[in-house]
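> no sequence on this one, just coordinates:
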């Protein structure tokens, strides 16, 4: 299917369709072939944080991760959009200490934690958030690791910085496409536009990778790190973590802002990328869960999966008021 965005997720209340989320999605294999698609595979958009595993790849492929003593937990954090919980900020601060740097070295801005205990702790202490609370601080630790290992300048989010030049080149090589332009991401780093098809191809490359090359070995390490430490990638109450836990080591997933989502399925050699056009996270989570069930990676009856693929919607009194479900094309 090609052309316009198609219906992917529906919201029902009282037996009536109340809301509808449209988008594009592509499943690719390691040979660069489209296995299945919805909407327009060639729609160009920003992958946002779904690109983090690609942004972390030069650090591992170049050998910097090994020279700097990084563990799989470090690699998972470098791919994370975390919630600012203690399980995230404590290792981020230890990583900073190992680099002999402090919060001022980050070029991402301060952000209130989405983790409620962490946020409430700051409020009770009459404190304000720091840069290390930013959901991208793990990625930025990876950036700073590259900066220190290579002796590069501190303004690492500038588009012409050697780090960002290398990331752009890596992205285009994996996508087998040229980015038509870039925008500034929420964490201040460049985010390069790509087609949905190109991002699915890149994720299929991660899925099909093996240890026969330096790049392949680095891709394996990153995908395995995310599946081994899913709570570091998101948080204990987040969709990325729950879907990876439900997959039991068979899938790595990563959300991105404004309704982008990717999946890497090593056992099947498949990559998935999708975009919800209204930018709604609930819809991107539902669509990804539905696609992974469709591909036989997840079980639709698993409670961890159902809360995203087909949840009951409740009001503040706890009454079931409706449901969210994949549209017919995905179901």
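Sure thing, it's come through. Note that the coordinates shown come from a computational prediction; the quantities given were computed from them, not determined experimentally.

> drop to CA atoms for contacts and neighbour counts, all remaining ones
Will do.

> which parts of the lengthiest strand in the chain are buried?
Longest strand in the chain, counting residues (DSSP state E): strand 16-29. Of the residues in strand 16-29, 20-29 count as buried by neighbour count, 16 or more other C-alpha atoms under 10 Å.

> want to throw those into a markdown table with distance to residue 12?
Output for the buried residues of strand 16-29, formatted as a markdown table (distance: C-alpha to C-alpha, whole Å):
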| residue | distance to residue 12 |
| --- | --- |
| 20 | 9 |
| 21 | 12 |
| 22 | 15 |
| 23 | 18 |
| 24 | 21 |
| 25 | 22 |
| 26 | 25 |
| 27 | 27 |
| 28 | 31 |
| 29 | 34 |
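
> Enumerate the helices of the stretch 151-300 of the chain by residue range, in sequence order.
162-175, 196-208, 214-228, 230-233, 239-247, 281-294 (DSSP state H, counting those that start in this stretch).

> For residue 35, which of these is the nearest?
helix 196-208 (10.5 Å; C-alpha to C-alpha).

> From residue 21, how far off is the most centrally placed residue in the chain?
Per C-alpha atoms, centre = their mean, the C-alpha nearest to the average position across the chain is that of residue 254, at 2.7 Å. Distance of residue 254 to residue 21, computed by C-alpha to C-alpha, to the nearest Å: 19 Å.

> Also residue 27?
19 Å.

> Likewise for residue 289?
Distance from residue 289 to residue 21, by C-alpha to C-alpha: 15 Å.

> do the same with residue 141
For residue 141, the distance to residue 21 - C-alpha to C-alpha - is 35 Å.

> hang on, isn't the residue nearest to the centre of the chain packed against residue 262?
Yes - with contacts counted by C-alpha atoms under 8 Å, residue 254 reaches residue 262, the gap being 5.4 Å.

> got the contact list for the closest residue to residue 304 other than its chain neighbours?
Nearest residue to residue 304 in three dimensions, chain neighbours excluded: residue 242, at 5.7 Å (C-alpha to C-alpha, 6 or more residues apart in numbering). The contact partners of residue 242, by C-alpha atoms under 8 Å, 6 or more residues apart in numbering, come to 230, 236, 304-305.

> from the buried residues of strand 16-29, which is closest to residue 297?
Checking the buried residues of strand 16-29 against residue 297 by C-alpha to C-alpha gives residue 27 as the nearest, at 13.0 Å.

> Use this one as the comparison:
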């Protein structure tokens, strides 16, 4: 496994942390044009797979049939962070969809964001399955099962018809044979998939450029899904979080996953990227993605500015004093202009 230093954190003139990893960018000919480290490294998508796992919903008329708003529909692809606007939409989805909260396989949880989590704890509000960041994904799973006549029992198991369909969709988008897709169990209990980093880049290339998808129904579903992700960017994560900051740019389709995995595609440039931070850090995603966009001369400087504001290059202590700095250390081993 070949990897490189991606981000270095310095405090008082001494290197305190180094975040190692690998990055791959592919063009619309499926050629690697941007590479740091091993682009064939098998990597779990984690929650970066949520748009793929949501596609069965968008292959149906579930959104129209049950009168879901765009805000609600966006949550099928989301790792929601439990803000008030997320909970309001999730509660509404429970009322509209043929799903009961106790049917969700994901465990009871508190919100990911600190403020709503601490507020609930102060008020004595108990954990709920609805507050789990994967709850809407599971609502989508169950609704699709009822729509297509699949059994709801065991919908999260690898051999369930729904999960087999999702793996088939992933194989279609990535070009990886089903037999070569590694399957594990994600934090919410559903299957999670590992494929080579380059193939992950190709998936997000196709999410950004659906014309590359051969199946016309799948192409239509991707168009519908990504439009909603861009329209309702704060529903995908939350304000002041990288996924929402990137999706605010209508040229970008993006989603992160646990343990340092991040994927995004650029529509006009017709490229897809996937990266893995080997220590699992999510904090350095904005630094890495901003640097990639700068290195490929991305034209929307406002997007880069938003990313830089999420994770400035200056490290400050709790009193606001400048105590260190953050530096991106990587350059592509092969960089063609895009």
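Received, thanks. Bear in mind that the values here come from a model prediction, so they are computed numbers and not experimental data.

> between the helices of the stretch 151-300 of the first structure, which gets nearest to residue 187 of the first structure?
helix 162-175 (13.5 Å).

> Next one: residue 265 of the first structure from residue 134 of the first structure, what distance?
In terms of C-alpha to C-alpha, residue 265 of the first structure sits 28 Å off from residue 134 of the first structure.

> I meant residue 256 of the first structure, not that one.
For residue 256 of the first structure relative to residue 134 of the first structure (C-alpha to C-alpha), the value is 15 Å.

> neighbour-wise, which of the two wins?
residue 134 (26 against 21; other C-alpha atoms under 10 Å).

> can you tell me which residues contact the residue in the second structure that residue 14 of the first structure lines up against?
In the second structure, residue 14 of the first structure lines up with residue 12, judged by TM-score structural alignment. Counting by C-alpha under 8 Å, 6+ apart, residue 12 of the second structure touches 323-324.

> So residue 301 of the first structure, which state does it fall into?
What DSSP: H, G, I helix; E, B strand; the rest coil gives for residue 301 of the first structure is coil.

> again, but for residue 82 of the second structure
coil.

> what about residue 119 of the first structure, helix or strand, and which?
Using DSSP states H and E, residue 119 of the first structure sits in helix 116-124.

> measure the match of residue 14 of the first structure to residue 4 of the second structure for me?
For residue 12 of the second structure relative to residue 4 of the second structure (C-alpha to C-alpha), the value is 24 Å.

> What is the burial count for the aligned residue in the second structure for residue 327 of the first structure?
The alignment partner of residue 327 of the first structure in the second structure, by TM-score structural alignment, is residue 329. Residues within reach of residue 329 of the second structure, counting by other C-alpha under 10 Å, total 15.

> okay but residue 329 of the second structure is in contact with residue 18, surely?
No - using C-alpha under 8 Å as the test, residue 329 of the second structure is too far from residue 18 to be in contact (9.4 Å).

> shared neighbours of the two, anything?
5-8.

> Looking at neighbours, which among those residues is most surrounded?
Going by other C-alpha under 10 Å, residue 6 tops those with 24 neighbours.

> Give the helix, strand or coil label for it.
strand.

> List the contacts of residue 320 of the first structure.
Per C-alpha under 8 Å, 6+ apart, neighbours of residue 320 of the first structure: 312-314.

> Using PyMOL, define a selection of the buried residues within the residues you listed.
Burial among these is assessed by 16+ other C-alpha under 10 Å; the matching PyMOL selection reads:
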select buried, resi 312+313
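
> Any chance of a markdown table for the contacts of residue 320 of the first structure, columns distance to residue 163 of the first structure and secondary structure?
Converted to a markdown table, those look like this (distance: C-alpha to C-alpha, whole Å; DSSP: H, G, I helix; E, B strand; the rest coil):
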| residue | distance to residue 163 of the first structure | secondary structure |
| --- | --- | --- |
| 312 | 45 | strand |
| 313 | 44 | strand |
| 314 | 46 | strand |
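
> which of the contacts of residue 320 of the first structure does the second structure keep?
Here is what carries over to the second structure from the contacts of residue 320 of the first structure, by both residues aligned by TM-score structural alignment, their matches' C-alpha atoms under 8 Å: 312-314.

> What is the nearest of the residues you listed to residue 119 of the first structure?
residue 314 (24.7 Å).

> Tell me which residue of the second structure lines up with that closest one.
By TM-score structural alignment, residue 314 of the first structure lines up with residue 316.

> Likewise for residue 38 of the first structure?
Match for residue 38 of the first structure (TM-score structural alignment): residue 36.

> Same question for residue 113 of the first structure.
Counting by TM-score structural alignment, the partner of residue 113 of the first structure is residue 111.

> Thought residue 117 was touching that match, still the case?
Yes - counting by C-alpha under 8 Å, residue 111 of the second structure does reach residue 117; the two are 5.1 Å apart.

> can you list residues touching both of those two?
residue 82.

> higher neighbour count, these two?
The neighbour count for residue 111 of the second structure versus residue 117, taken as other C-alpha under 10 Å, is higher for residue 111 (23 against 19).

> Could you tell me which residues make contact with the closest residue in space to the more buried one that isn't next to it in sequence?
Once flanking residues are discounted, residue 111 of the second structure sits nearest to residue 82: 4.3 Å by C-alpha to C-alpha, 6+ apart. Shown in contact with residue 82 of the second structure (C-alpha under 8 Å, 6+ apart): 110-113, 116-117, 131-133.

> thinking again about what came up before, my read: the match of residue 314 of the first structure touches residue 326, true?
No - the pair residue 316 of the second structure / residue 326 is not scored as a contact, 10.8 Å apart, by C-alpha under 8 Å.
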